[in-house]
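Engineer: okay, sequence plus prediction incoming.
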Amino acid sequence: MPLSRWDPASALARIENEVGNAAQHAHSTSVRTSTDGDDLVITVDGIDPSDVDVRVAGGTLTVRGRSGSNTSDSFDQGGVHFSSSSSSSSSFARSFSLPDGVDQSDVETEPSPTGVTIRIKNAA
């Protein structure tokens, strides 16, 4: 198989297309992609970084996440105790192909102020 130079712009366009649906499945989660030099950067906002799982296997990057909130309220009125609770959650999982040569060691995940940032280092 001939070697070819990794083109981050082409890889970014493919990732934007493949990851774009992830935000539709996670109501309060947004996914953005960008480049930083030859690195690809995926930012997942609206999610606790501890609820994101990023794995590379067989040339595929899989990002899984879950977000949600719980609220509860209780009060007494007329000698009667009332309480209510509600919860909402959403999850997403998306897998997409990576350029040849990218493995788990090329992927860095770090918390951001609004979620998590995934950086895929150039493997060319």
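Structural biologist: Structure received.
Engineer: only C-alpha atoms from now on, for both contacts and neighbour counts.
Structural biologist: Noted.
Engineer: with adjacent residues omitted, what lies nearest to the residue most central in space within the chain?
Structural biologist: Per C-alpha atoms, centre = their mean, the C-alpha nearest to the average position across the chain is that of Val44, at 4.2 Å. In space, and not counting its chain neighbours, Val44 is closest to Val31: 4.6 Å by C-alpha to C-alpha, 6 or more residues apart in numbering.
Engineer: hang on, that neighbour in a strand?
Structural biologist: Yes: per DSSP: H, G, I helix; E, B strand; the rest coil, Val31 lies within a strand segment.
Engineer: thought it was touching Gly46?
Structural biologist: No: Val31 is beyond contact range of Gly46, at 9.1 Å (criterion: C-alpha atoms under 8 Å).
Engineer: quick revisit: distance of the residue nearest to Val44 from Ala23?
Structural biologist: Val31 sits 6 Å away from Ala23, going by C-alpha to C-alpha, to the nearest Å.
Engineer: could I get the full set of strands for the chain?
Structural biologist: Assigned by DSSP state E, the chain shows strands spanning 30-36, 39-45, 52-57, 60-77, 80-97, 107-112, 115-120.
Engineer: turn those into JSON lines, columns for distance to Glu18.
Structural biologist: Formatted as JSON lines, those follow (distance: least, C-alpha to C-alpha, whole Å):
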{"stretch": "strand 30-36", "distance to Glu18": "11"}
{"stretch": "strand 39-45", "distance to Glu18": "12"}
{"stretch": "strand 52-57", "distance to Glu18": "15"}
{"stretch": "strand 60-77", "distance to Glu18": "11"}
{"stretch": "strand 80-97", "distance to Glu18": "6"}
{"stretch": "strand 107-112", "distance to Glu18": "18"}
{"stretch": "strand 115-120", "distance to Glu18": "15"}
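Engineer: got another one to weigh against that:
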Amino acid sequence: MPLSRWDPASALARIENDVASAAHHAHSTSVQTATDGDDLVITVEGIDPSNVDVRVSGGRLTVRGQGGSSSSDSRDEGGAHFQSFSSSSSSFSRSFSLPEGVDQSDVVTEPSPGGVKIRIKNAA
């Protein structure tokens, strides 16, 4: 294997690329609330609906979720083969107080663009 001179500029460029890639894949979740007639509507964006858990207990609605991503890169440079792997994961949990009498059967969850929409009947 031939020796090659270490190039700090190339090493720094690879690190900057890896950090930029990790920042790009970082998970961000936003929660918005609104009313629709007598219903309370909570929209959670930035999460896969299959990774969301919605529960009603003790007069509170709790929304929990997890997200994550992974990526890999492989390249040949100067006769050497480089591979890099990165992954990120995050979780969130939000709780909301509910009016008396609201139970799990009053909660309907449906996918929405980029997330999930939770409708609580007669809670507004």
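Structural biologist: Right, received. Where do you want to start? Keep in mind that what you see is a predicted model, and the values were worked out from it rather than measured.
Engineer: one step back: in contact with the residue nearest to the centre of the first structure, which residues?
Structural biologist: Residues near Val44 of the first structure by C-alpha atoms under 8 Å, 6 or more residues apart in numbering: 29-32, 115-117.
Engineer: quick one: Ala23 of the second structure is in a helix?
Structural biologist: Yes: counting by three-state DSSP, Ala23 of the second structure falls inside a helix.
Engineer: which position in the first structure pairs with it?
Structural biologist: Under the alignment (TM-score structural alignment), Ala23 of the second structure pairs with nothing in the first structure.
Engineer: what's the match for Asn21 of the first structure in the second structure?
Structural biologist: Counting by TM-score structural alignment, Asn21 of the first structure has no partner.
Engineer: got the end-to-end distance for stretch 32-52 of the second structure?
Structural biologist: Stretch 32-52 of the second structure has an end-to-end distance of 15 Å (C-alpha to C-alpha).
Engineer: for stretch 73-82 of the first structure, that is, sorry about that
Structural biologist: Taking C-alpha to C-alpha, stretch 73-82 of the first structure runs 8 Å from one end to the other.
Engineer: and stretch 40-49 of the first structure, by the same measure?
Structural biologist: 19 Å.
Engineer: what does stretch 43-59 of the second structure give?
Structural biologist: This stretch, stretch 43-59 of the second structure, spans 19 Å end to end (C-alpha to C-alpha).
Engineer: mind listing what's buried in that stretch?
Structural biologist: 43-49, 52, 54, 56 (16 or more other C-alpha atoms under 10 Å).
Engineer: quick one: the residues in the first structure that that stretch pairs up with.
Structural biologist: With TM-score structural alignment applied, stretch 43-59 of the second structure matches the range 43-59 in the first structure.
Engineer: check contacts around Ile120 of the second structure.
Structural biologist: Ile120 of the second structure neighbours (C-alpha under 8 Å, 6+ apart): 39-41, 106-108.
Engineer: cool, Ser89 of the second structure as well?
Structural biologist: Contact analysis of Ser89 of the second structure by C-alpha under 8 Å, 6+ apart lists 26-27, 66-69.
Engineer: mind running it again at 10 Å?
Structural biologist: Taking C-alpha atoms under 10 Å, 6 or more residues apart in numbering, we find Ser89 of the second structure in contact with 25-27, 66-70.
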